[in-house]
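Chemist: Give me a 3D structure for the following:
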Amino acid sequence: MHGGEGRHEPEDLFLRWQLAPSAVHRTWRRGRATAVLADRRRGRSLVAVGDPGEAAALVAEVLDEAAPEVVTLVRGTVEVLAERAPETAARLVGGDDWDWFWTDAAPPQHLAGEDDVVALDVGTGRAPGPDAARVRDLLAAANPRSSVRPGDPHARLWAGVRRGDDVVACIASTSDDGGPAPHLAAVATHPGLRGRGLGAAVTAAVTRRLLAEHPVVTLGMYADNDVARRLYGRLGWRCSHRFSSRRVRPLPPVA
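Modeler: Okay, here's the model as predicted:
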């Protein structure tokens, strides 16, 4: 195991495309596992990829030194920690399981409904645009767990489908953790209009647009969303990482 500055281009797809190199503080390796300490939008994070068993040993060894607010660990690492390092596992609380996807190829066929996808004007947090309230209402009804909402400074593009005065489908392109690839988030379709291809249309249209300017586009989804998993698979997206993210409970102060 060794530490480093993490300024090289990593081989791992998530580390390469999701994280901003300037935000990486340290890198550790153990066998087939790599851990990276980086500033991410949800706070200072320790990200561990590779073999879950070796990742668990690495996290147990460096957690105190790294002192992250959040850990994002390859799926299975939390369970190994619970078995082999229960004191470390007990400090990891809350959070979600989620999957990370990437693509470097636009959908091969132009989908019905793509021509209806338009840019949305949500404005900024201080100066909301005319579509901000409509998108908030849609997300509240269709995707209340969305990590991105109108006014988020990381969102560089909002697109969607209108029906009259309403926005019935939407998607956002964000800079997320500042990495070199745009990241899709806030995918939502009005519950009353699901099954009509609107989610596929907005995802395909924005993916096509972004790949005209970038070599790779990424996205994340909650692990229990099987409908979204099937949609992204049909559009050619590839899931390369299955993660568990947890908050880190700090050690109590020494008396």
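Chemist: Going by C-alpha atoms from here, please, whenever you check contacts or count neighbours.
Modeler: Will do.
Chemist: Tell me the first helix or strand C-terminal of whichever strand or helix holds D96.
Modeler: With elements taken from DSSP states H and E, the one containing D96 is strand 92-103. On the C-terminal side of strand 92-103, the nearest following helix or strand under DSSP H and E is strand 118-119.
Chemist: still on that earlier bit, list the contacts of the strand holding D96.
Modeler: 14, 71, 75, 216-224, 236-249 (Cα atoms under 8 Å, 6 or more residues apart in numbering).
Chemist: Narrow these to those that are buried.
Modeler: 14, 71, 75, 216-223, 236-239, 241-249 (16 or more other Cα atoms under 10 Å).
Chemist: another one to check against the first:
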Amino acid sequence: MAGPRELRSLDDVRAAANGDPLLLWAAGDLLGGARAFFLGEAAAVAAPGLSGRDRLAVTGPADAAAALIRALLPRLGPTFRPLGDESLVRDLVTRLPGLEFVDAFGWMQTDTATGHGDAASWLTPSDDQDVARLLDEAFPNSHARPGRPGVRRWAGVREASGALSACAADAWSAPGVGFLAGVAAAERARGRGAGTAVCGLVLDRLVADHGMAALMVDGWNTAAVRLYRRLGLSWRPLAAARVADPVHHP
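Modeler: Got it, this is the predicted structure:
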């Protein structure tokens, strides 16, 4: 079989990946640092620094996807983590020595406005310190942070006292897929609708601007998954793998 061929446009990625939103999201910076490839019926997009990691989104039949990932990883380097449907990633780990399973989680998406953003508003750079403090308190592991590359804008809900009680970001959005990240709510505000409002505002803008909005969430975070389902997002099981550390895997 011939080696991988590179894709040069989003239209090419859309055709090779059968319109897979995950790959279209990863290909959002195709004119910058991202690169896309196909081999047989499989397609993959290598996106450095996407939502905090070097990601290698992949789709297609397992045999073709394995051949594509096998060819790409030596070229891209060990920091790139294969990302795709959970069943595919688990299959890749069994087929490719040196690749190990990392975690399973969910991709959630919608192409319909939620209508739940009235109580939230868009923030300005003068609010960045308040956002950072809220993230430190409620979501310290957030990849989205004020000022980080790819993080475009923040929305928030403030209490009558002026304190920021919830925030969410438009971050790493692509032309056809807007992305929600950095969702956090203060403990005192949980259960009062602040998270619903801030997510609703960002999701509605992403749908309006990009045609689709998506996010990634851990399956164990049942409260967040319930919130996103109430807002109309559907669940898709994803997983990630990585090149095993040779120090620990001789």
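Chemist: hang on, the earlier thing: strands - which of the contacts of strand 92-103 of the first structure land there?
Modeler: 71, 217-222, 238-248 (DSSP state E).
Chemist: Measure how buried the residue nearest to A55 of the first structure when sequence neighbours are not counted is and give me the count.
Modeler: Nearest non-adjacent residue to A55 of the first structure, counting by Cα to Cα, 6 or more residues apart in numbering: A33, 5.1 Å away. With neighbours defined by other Cα atoms under 10 Å, the count for A33 of the first structure comes to 21.
Chemist: how far away is the counterpart of A119 of the first structure in the second structure from R152 of the second structure?
Modeler: Structural alignment (TM-score structural alignment) places A119 of the first structure against W122 in the second structure. Distance of W122 of the second structure to R152 of the second structure, computed by Cα to Cα, to the nearest Å: 11 Å.
Chemist: that older thread, the residue nearest to A55 of the first structure and D177 of the first structure, how far apart?
Modeler: Distance from A33 of the first structure to D177 of the first structure, by Cα to Cα: 21 Å.
Chemist: same question, T207 of the first structure
Modeler: 18 Å.
Chemist: The two: who's more crowded?
Modeler: Shown here are T207 of the first structure and D177; by other Cα under 10 Å, T207 has more neighbours (25 against 20).
Chemist: Now do the contacts for the spatially closest residue to L203 of the second structure that is not a sequence neighbour.
Modeler: Distance criterion Cα to Cα, 6+ apart; nearest residue to L203 of the second structure, sequence neighbours excluded, is A213 at 5.9 Å. A213 of the second structure is in contact with 109-111, 177-180, 203, 206-207, counting by Cα under 8 Å, 6+ apart.
Chemist: Just give me the match in the first structure for A213 of the second structure.
Modeler: A213 of the second structure maps onto V217 in the first structure, by TM-score structural alignment.
Chemist: Within the helices and strands, which one has A57 of the second structure?
Modeler: Per DSSP H and E: strand 53-59 holds A57 of the second structure.
Chemist: residues in contact with L92 of the second structure?
Modeler: Counted by Cα under 8 Å, 6+ apart, L92 of the second structure has contacts 62, 65-66, 99.
Chemist: That one and A239 of the second structure: what is the separation?
Modeler: L92 of the second structure is 11 Å from A239 of the second structure, where distance means Cα to Cα.
Chemist: As a check, name the ranges of all strands in the stretch 51-200 of the first structure.
Modeler: 70-74, 92-103, 118-119, 155-163, 166-174, 183-189 (DSSP state E, counting those that start in this stretch).
Chemist: And the fourth one, what's buried?
Modeler: Okay, so that is strand 155-163 of the first structure. Buried residues in strand 155-163 of the first structure (16+ other Cα under 10 Å): 155, 157-162.
Chemist: Translate T59 of the second structure into the numbering of the first structure.
Modeler: Aligned counterpart of T59 of the second structure in the first structure: V49 (TM-score structural alignment).
Chemist: tell me the contacts of its match?
Modeler: 33-35, 55, 73-74.
Chemist: mapping those onto the second structure, which are still in contact?
Modeler: Here is what carries over to the second structure from the contacts of V49 of the first structure, by both residues aligned by TM-score structural alignment, their matches' Cα atoms under 8 Å: 33-35, 55, 74.
Chemist: quick one: which of those has the most company?
Modeler: Counting by other Cα under 10 Å, top hit in these: A55 with 28 neighbours.
Chemist: hmm, back to that, now the strands of the stretch 51-200 of the first structure as JSON lines including distance to G6 of the first structure?
Modeler: Below are those laid out as JSON lines (distance: least, Cα to Cα, whole Å):
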{"stretch": "strand 70-74", "distance to G6 of the first structure": "17"}
{"stretch": "strand 92-103", "distance to G6 of the first structure": "21"}
{"stretch": "strand 118-119", "distance to G6 of the first structure": "37"}
{"stretch": "strand 155-163", "distance to G6 of the first structure": "26"}
{"stretch": "strand 166-174", "distance to G6 of the first structure": "24"}
{"stretch": "strand 183-189", "distance to G6 of the first structure": "22"}
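Chemist: what's the closest of the ones you listed to V148 of the first structure?
Modeler: Of all the strands of the stretch 51-200 of the first structure, strand 183-189 sits nearest to V148 of the first structure, with 5.7 Å by Cα to Cα.
Chemist: quick one: contacts for the residue nearest to the spatial centre of the first structure?
Modeler: Geometric centre of the first structure, nearest residue: G220, 3.8 Å, by Cα atoms, centre = their mean. Going by Cα under 8 Å, 6+ apart, G220 of the first structure touches 98-101, 184-185.
Chemist: which of those tops the neighbour count?
Modeler: L184 (27 neighbours).
Chemist: Identify the residue of the second structure aligned to that one.
Modeler: Alignment note: L184 of the first structure maps to L180 in the second structure; criterion TM-score structural alignment.
Chemist: For the second structure, identify the residue most remote from the centre.
Modeler: Max distance from the centre of the second structure (Cα atoms, centre = their mean): S161, 33.3 Å.
Chemist: list the contacts for that residue?
Modeler: Per Cα under 8 Å, 6+ apart, neighbours of S161 of the second structure: none.
Chemist: what's the longest helix in the second structure?
Modeler: Counting residues, the longest helix found in the second structure (DSSP state H) is helix 194-210.
Chemist: so how far is it off the chain centroid?
Modeler: 15 Å (Cα atoms, centre = their mean, to the nearest Å).
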